[in-house]
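K.L.:
All I have is the shape, not the residue letters:
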């Protein structure tokens, strides 16, 4: 089956674009769900939307309206106050948006505007939740200093639910995250190549380390990492007693793996 799909990938995806029921459980190509690289994005997107719809139908779920009143100038804090108390299943309901002090009935347009405006506020530096990745200045990554905001964990949970709501309602968000961030969400292992957009200089140093003998570089490395937060420097071990373990040609691949995990996922 898989060999056939690889050989006829283009034709197969053309067929599945027209009718992806063959991917459903019991269908002739259901096994391909376990091999997503064989499927085009549009095929996966349509299958995903179909499965979301089936979830509601199978459980007899009925969508009600949830009224969300916000001030445009305080849209993030007001939305957080209004929605954080909702149970997970209630996020599936239709959000009826009211901008206080403004006229207009939400026939869908205000919801789209709400998503657009609150997305920009998620990245407002005043909340200290995200920063742009130095490598491209386009994608976003978690701000390691987010803990200065005492509510940062609740805010991150809220942001996650907002993004899930946008996906569930099929709304586009004007935001992009780093590859390492997406892998962290999906519980996938990061590779050192993933750090290039977050810290290009550090990525280049790792490349140089891997491609050259340690003795020729004159480096004094251990399984530890120096970090700086608010002007205070400290040493963190990458493994137990890591600062006492020298990096050698024999273990440098392990060092690169661990140091990238520390920098990208904490």
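P.N.:
Done, it's in. Source: prediction; values computed, not measured.

K.L.:
Going by C-alpha atoms from here, please, whenever you check contacts or count neighbours.
P.N.:
OK.

K.L.:
what's the distance between the most centrally placed residue in the chain and residue 141?
P.N.:
The structure's the chain has its C-alpha centroid closest to residue 182; by Cα atoms, centre = their mean the separation is 3.4 Å. Here residue 182 is placed at a distance of 10 Å from residue 141 (Cα to Cα, to the nearest Å).

K.L.:
which stretches of the protein form strands?
P.N.:
65-70, 94-99, 130-132, 140-142, 224-229, 232-237 (DSSP state E).

K.L.:
and the nearest residue to residue 83 once chain neighbours are set aside, how many neighbours?
P.N.:
Leaving aside its chain neighbours, residue 83 sits nearest to residue 68 (7.7 Å; criterion: Cα to Cα, 6 or more residues apart in numbering). Applying other Cα atoms under 10 Å, we find 17 residues neighbouring residue 68.

K.L.:
ok, now residue 165?
P.N.:
The burial count assigned to residue 165 is 18, neighbours taken as other Cα under 10 Å.

K.L.:
Could you report the neighbour count for the closest residue to it other than its chain neighbours?
P.N.:
The spatial neighbour of residue 165 that comes closest, neighbours along the chain excluded (Cα to Cα, 6+ apart), is residue 91 at 6.7 Å. Residue 91 is flanked by 18 other residues according to other Cα under 10 Å.

K.L.:
neighbours around residue 66, how many?
P.N.:
Residue 66 - counted by other Cα under 10 Å - has 17 other residues nearby.

K.L.:
for comparison:
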């Protein structure tokens, strides 16, 4: 543990992931979190109000209950309770869907950089009390995803991920927020000419808030103090602090407070910002089909020796990297394999014989990680139907 505290990156990434999982496991035991036999059941979740119901039920839930096993039921759009018991798959579906909705920039809490990576919305609206409660709730639910080993597809800006492990941003970090502004400040830093800088550049900065300009003075009376060759480094430091820290300080504090309800932030210090992203969403590497096969169950009359199943795995091996990722996302809701192999996938991947109808497309029950595959007689037909489903999500089925 001494090595992990001081030089964690000398330890292989997979080993640190395993240690992170062990920290969670031990935390469950020491906090006395309810286990599967005594799971916490909130009221049924309305599918068409999933985010709002999630906020109402889990924003103020006891931490011990959140750390335990949670099982959910859904109400359909007509208000009827959906059939079936939650063995973990419905909860996973709820968390993934909730976070997808919550991180949608259209909701006004998150912004995107040029790489389509997320960071907290920097304008005043996002610092209102109601929005800060949402940031804390989203942090809680993302923490719960980490706690329960549920991978999500959301990608965060590196400067924001760095804040999770207490790293402060500077000029280099600005590149992941605003590359154009970063280049301009780098040019200013490297300025060696004795010529005057732009006389209009002062110790202030203009934010655009709800379409209206808002001038912020970086130092007292900053609007009247020009930036010169002698003070330009101080100006750069203050601008970076404003853009990377001050504008999102309250949002980040609320978000991390929520995450801290489930995840000790010191556990995350085993990882750098790129590794944190992998911890959240998996590694973008080729799928190990042999490992996938070893951790697959068969239902509905299928077995590992069934000719249809053998044809399926032959087709999977022939898929390119992107097609394998599409298949994974189609069945499990995440396009990347579990970090430590398919033995981690909960619920376990399954292939179920759905019918003998050669015209039907494969479908998926993502909440159970189950592919519903018709018993096709032709490999060409199976490949064509499978690609139709995974490329267009045409066969998506939550039943």
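P.N.:
Here it is on my side, so go on. Please read all numbers here as calculations on a predicted model, not as lab measurements.

K.L.:
State the distance from the residue nearest to residue 165 of structure 1 to residue 240 of structure 1.
P.N.:
For residue 91 of structure 1, the distance to residue 240 of structure 1 - Cα to Cα - is 42 Å.

K.L.:
Also residue 74 of structure 1?
P.N.:
Residue 74 of structure 1 sits 45 Å away from residue 240 of structure 1, going by Cα to Cα.

K.L.:
re the thing from before, could you find the counterpart of the residue nearest to the centre of structure 1 in structure 2?
P.N.:
Correspondence of residue 182 of structure 1 to structure 2, assessed by TM-score structural alignment: residue 161.

K.L.:
contacting residues for its match?
P.N.:
By Cα atoms under 8 Å, 6 or more residues apart in numbering, the residues touching residue 161 of structure 2 are 273, 276, 277.

K.L.:
Doesn't the last one lie inside a helix?
P.N.:
Yes - secondary structure assignment places residue 277 of structure 2 in a helix (DSSP: H, G, I helix; E, B strand; the rest coil).

K.L.:
Determine the number of other residues adjacent to the closest residue in space to it that isn't next to it in sequence.
P.N.:
Ranked by Cα to Cα, 6+ apart and with sequence neighbours excluded, the top spatial neighbour of residue 277 of structure 2 is residue 155, at 6.8 Å. Neighbours of residue 155 of structure 2 under the rule other Cα under 10 Å: 18.

K.L.:
same deal with the one 3 residues further on?
P.N.:
The local packing count at residue 158 of structure 2 equals 22, with neighbours defined by other Cα under 10 Å.

K.L.:
I'd say it and residue 273 touch.
P.N.:
Yes - between residue 158 of structure 2 and residue 273 there is a contact under Cα atoms under 8 Å: 5.9 Å.

K.L.:
After alignment, which residue of structure 2 pairs with residue 119 of structure 1?
P.N.:
Here residue 119 of structure 1 is matched to residue 99 in structure 2, going by TM-score structural alignment.

K.L.:
From residue 276 of structure 2, how far off is that match?
P.N.:
Applying Cα to Cα to residue 99 of structure 2 and residue 276 of structure 2 gives a distance of 17 Å.

K.L.:
circling back to that earlier point, now check structure 2 for the residue matching the residue nearest to residue 165 of structure 1.
P.N.:
Checking TM-score structural alignment: residue 91 of structure 1 goes with residue 66.

K.L.:
now swap in residue 70 of structure 1 and tell me
P.N.:
Following TM-score structural alignment, the counterpart assigned to residue 70 of structure 1 within structure 2 is residue 45.

K.L.:
Contact partners for its match?
P.N.:
By Cα under 8 Å, 6+ apart, the contact set of residue 45 of structure 2 is 53, 54, 72, 73, 74, 75.

K.L.:
Tell me the spacing between the nearest residue to the fourth one once chain neighbours are set aside and residue 67 of structure 2.
P.N.:
Distances taken as Cα to Cα, 6+ apart place residue 44 nearest to residue 73 of structure 2, at 4.9 Å, with adjacent residues excluded. Distance, residue 44 of structure 2 to residue 67 of structure 2, using Cα to Cα: 19 Å.
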